[in-house]
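# Next one to model:
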Amino acid sequence: MKTRALLLATLVLAGCATGQSTPGTQVAAERLATSIVPGRTTKAELLASFGKTKSIVFDSGFEAWLYQSPAGSGRFAEFVILIDPAGVVVKTRQRPPSAP
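The predicted model follows:
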């Protein structure tokens, strides 16, 4: 239940993210979806494959990372990753780009 609350807070915060992304955060959506396996992919693997990105670290040790995927017309889809204190991906969520 605590994980669910953390994911909800992460998604709410990610929904507030707007504007230009910082270097290293843009990755093709297909690559993210096929490369990240909850329960198996580690934080170190994410860094090696996709580089640093926007992140939030919670007091509980969980982290939420946000990658963006170009969707055309200056829009981006968002891919949120929840990482447990041991450094393993727990859950992922994709959010399509907002309407122009």
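
# only C-alpha atoms for contact and neighbour calcs from this point on.
OK.

# Report the separation between the residue found closest to K43 once you drop the neighbours it is linked to in the chain and G39.
For K43, the nearest residue in space outside its immediate sequence neighbours is G87; the separation is 5.2 Å by CA to CA, 6 or more residues apart in numbering. Using CA to CA, to the nearest Å, G87 is found at 10 Å from G39.

# next up, for comparison:
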Amino acid sequence: MSARALFPALALLAALAGCATSPVPPGTQVPAERLAASVVPGTTTRAELLATLGATKTVVFDSGYEAWLYQSPAGNGRFTEFVILLNPQGVVAKTRQGPTSTPAP
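As a prediction, this is how the structure comes out:
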């Protein structure tokens, strides 16, 4: 499966993540400035993400690609979702920032 075909799946993952009612895992909420400074497509590795941002929600596809989901607090109980796509070699391939939303009750 190509990276281009994975992006619709990532969008669905981001949308469904808002439906979760379980507590946010440690490392999942990261300030937007830290995300922007820490993630460089084509350069940043899986190990660097773990060391800098911590573990988070992860989906592994049969193709070997992984999607990692972080949230940035946006005030008033709202957050912005940040999805990172890692290639099978463990290097960031793409990122996408979603719209600001409110957590599910």
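
# Quick check: TM-score for this pair?
The pair, once superposed, lands on a TM-score of 0.91 when counted by TM-score structural alignment, normalised by the length of the first structure; 100 aligned residues with a CA RMSD of 1.7 Å.

# The residue nearest to K43 of the first structure -> the second structure?
Structural alignment places G87 of the first structure opposite G90 in the second structure (criterion: TM-score structural alignment).

# And for F76 of the first structure?
Correspondence of F76 of the first structure to the second structure, assessed by TM-score structural alignment: F79.

# Its match touches Y70, doesn't it?
No - with the criterion set as CA atoms under 8 Å, F79 of the second structure and Y70 do not qualify as a contacting pair; they are 9.8 Å apart.

# Can you name the residues in contact with stretch 92-104 of the second structure?
Stretch 92-104 of the second structure is touched from outside by 14, 18-21, 39-46, 74, 77-87, with contacts defined as CA atoms under 8 Å, 6 or more residues apart in numbering.

# Just give me the mean distance for the longest helix along the second structure relative to the first structure.
Across the second structure, the longest stretch assigned as helix under DSSP state H is helix 3-17. On the superposed models, the aligned residues of the first structure are on average 1.1 Å from helix 3-17 of the second structure, with distances taken as mean CA distance after the TM-score superposition for the first structure.

# Where does the match of F76 of the first structure sit: helix, strand or coil?
Of the three states, F79 of the second structure takes strand under DSSP: H, G, I helix; E, B strand; the rest coil.

# The residue nearest to it when sequence neighbours are not counted and T102 of the second structure: what is the separation?
Using CA to CA, 6+ apart and skipping the chain neighbours, the partner closest in space to F79 of the second structure is P73 (4.4 Å). Distance from P73 of the second structure to T102 of the second structure, counting by CA to CA: 10 Å.
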